[in-house]
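J.: build the 3D model from these lines:
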Amino acid sequence: MERLDVIGNISRDLTRYPDHRGGAQLGGAALFVSLAATKAGRRATPVCVLGDDLDQLPETPGLDALDWSARLRSAGPSTTFDLEYDPQGELAKVRSDYGVAEALTEHALGHVSSYPHATYHVCCRRPLDVAAVLERLARTAADFSVDFFLPSAEAMIRTAAPWLPAAATVFVNAAEYRLLDRVIGCGTLPEVVVTDGPRAAVVRVFGRQVASAVPPLHAVHEVSGAGDTLAGTFLAHRSRAETTARALAEATAAAARYVAEPSLPMPAPRRG
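T.: Down below sits the predicted model:
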């Protein structure tokens, strides 16, 4: 099975909820998508930039199953996110410090040049220059999928729009879907996976719904990373030529399990 190369951030996160859930944890879309794909049986590598504070991740139990060959180690702090959620579990406020991830675009473009025929997933989030990366992928006719992050989704969707018809799959939540439809018209897109929290997720092919799945009910511990978990799981199952309906059912189940599990803890600092 071909490897999935996931372009995006790996970060140190702080999540905050009104009921005092949350805390410091590992985060970043590149980590969650890669980890979910790996758990679902597909080899995956985060194409990311790690600072000194996270350079021990490849040896961390539970993360050592990932292919870390596409990471770039850089002196300085890794990306940090402070994520504040409202009582409905919707993201209300984000504070970011990108740190060494400012070098992500250059690293990603170099990786695509070295592996032009790989299969990619692009996490369309700052500080990545999404236009530069998607233009390179489209020019090389690479197989790629994309997702977005609601606080920056409108700007990123507009930036990505010229290349989205070339994407195999676009992952969005319900609010992002409305933005996407206004900007480009979802009937022009080969496959869009739309999530809606605890409500049914659907897959639309050129605007026509072809699959639907309601996530199983689980107590919610942490929502940050749930959409990334769904995306990685879906891509892994589709890569085995499973039906869209089966892939979506597996993906929603994986996301539901994820929100009920303990968050990924920050690794202990490397000694010496």
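J.: contacts and neighbour counts: CA atoms only from here.
T.: OK.
J.: in the chain, which spans are helices?
T.: Remark: helices assigned in the chain by DSSP state H are 29-39, 104-114, 130-139, 150-160, 174-183, 226-238, 244-260.
J.: so what secondary structure elements neighbour the second one?
T.: In terms of contact count using 3 or more CA pairs under 8 Å, 6 or more residues apart in numbering; DSSP states H and E, helix 104-114 is assigned the packing partners strand 44-47, helix 130-139.
J.: quick one more, to check against the first:
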Amino acid sequence: MDRLAVIGNISRDHTRYPDRRGGDLLGGAALHVAFAAARAGATAAPVAVIGEDLAHIPAQGRLADLDWSALRIAAGASAAFTIDYDQDGHLVAVAADYGVSEDLSGHALAHIARHPRDRYHVCCRRPLDVPAVLQVLTRCGARFSIDFFLPSAAHLIQAAAPWLAHADLVFANAAEHRLLEQVMQSTAADGVTRGTSAGQVTGVLRSVVVTDGPRPVRWLHHGRPLAACAPPYARPVEVTGAGDTLAGHLLARMLHGDSPAAALRSAVLAATRHTAVPRPVPGPSHS
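T.: From the prediction side, this is the model:
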């Protein structure tokens, strides 16, 4: 089975909710996606840059099951995020200190050059140079999927537009999906998406998985419904990384050959379980 190389951040996160939920977590999209994929049976390697403050995490409990060969440890502090949510778990604000992850783009491009046959997932988040990474993946014929993060989605979806049609799968929440449709409409109208009219843009993307809070998760294939699954009711304790968990689990089940309906059902359950515990990913907290 292909190795899933996940390009993105590993970070120290601090989450805050109005009812005093939250706290210090080990997080970052690359870690959440890779950890979920590994738990679902895939060989998953975070392609990330961390500081000396997190240098010990490869030996940390269940995290030792990940393929850490693509991790770079640099002198300095790891990325750190403070994430505020409302009572229902909707994102309100994010404050970021990227630390040594400012070097992620060069590290990711070097990894792709050495391992063009990996199966890639690109967490399209700052500070990654998304166009550079997607251009290289497309040029070398790599298979890749992508996701976005709402605070930077408007900018990074636009930046990624020339390569979106080459992605096997795009993960988006409902708000990001609306932005995605707007950008694809704009690129079609400008002639960037060759041979595509504004009325055909939903079919340009191969597959899109759209999450929408407690409403059913939809899997669209060339703009048409392929599968859907409603998450079971559960009061979330910690929502950080839930979408990343769904993506990683679903990608792993696809690599195992599951049907779309079975892969989506399993991924939705994994994401729901993720939100039910205060520290979804094992590891050290802030020191």
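J.: could the helices and strands packed on helix 104-114 of the first structure go into a markdown table alongside distance to residue 70 of the first structure?
T.: Shown next, in a markdown table, are these (distance: least, CA to CA, whole Å):
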| stretch | distance to residue 70 of the first structure |
| --- | --- |
| strand 44-47 | 5 |
| helix 130-139 | 16 |
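J.: what is the neighbour count of the equivalent of residue 211 of the first structure over in the second structure?
T.: If you follow residue 211 of the first structure across to the second structure using TM-score structural alignment, you land on residue 227. When neighbours are counted by other CA atoms under 10 Å, residue 227 of the second structure registers 19.
J.: re earlier: ok, which of the helices of the first structure comes nearest residue 86 of the first structure?
T.: Between residue 86 of the first structure and the helices of the first structure, the tightest spacing by CA to CA is seen for helix 150-160, at 13.9 Å.
J.: list the buried residues for that closest one?
T.: With burial defined by 16 or more other CA atoms under 10 Å, the residues of helix 150-160 of the first structure counted as buried are 150, 153, 154, 156, 157, 158, 159, 160.
J.: helices or strands up against it?
T.: Using 3+ CA pairs under 8 Å, 6+ apart as the contact criterion, the elements in contact with helix 150-160 of the first structure are helix 130-139, helix 174-183.
J.: redo these as a markdown table? Include mean neighbour count.
T.: Shown next, in a markdown table, are these (neighbours: other CA atoms under 10 Å):
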| stretch | mean neighbour count |
| --- | --- |
| helix 130-139 | 18 |
| helix 174-183 | 17 |
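J.: can I get the ones you listed in JSON lines with distance to residue 259 of the first structure?
T.: Below are these laid out as JSON lines (distance: least, CA to CA, whole Å):
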{"stretch": "helix 130-139", "distance to residue 259 of the first structure": "28"}
{"stretch": "helix 174-183", "distance to residue 259 of the first structure": "18"}
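J.: got a list of what the residue nearest to residue 46 of the first structure when sequence neighbours are not counted touches?
T.: Residue nearest to residue 46 of the first structure in three dimensions, not counting chain neighbours: residue 6, with 4.8 Å by CA to CA, 6 or more residues apart in numbering. By CA atoms under 8 Å, 6 or more residues apart in numbering, residue 6 of the first structure lies in contact with 30, 33, 34, 44, 45, 46, 47, 120, 121, 122, 123.
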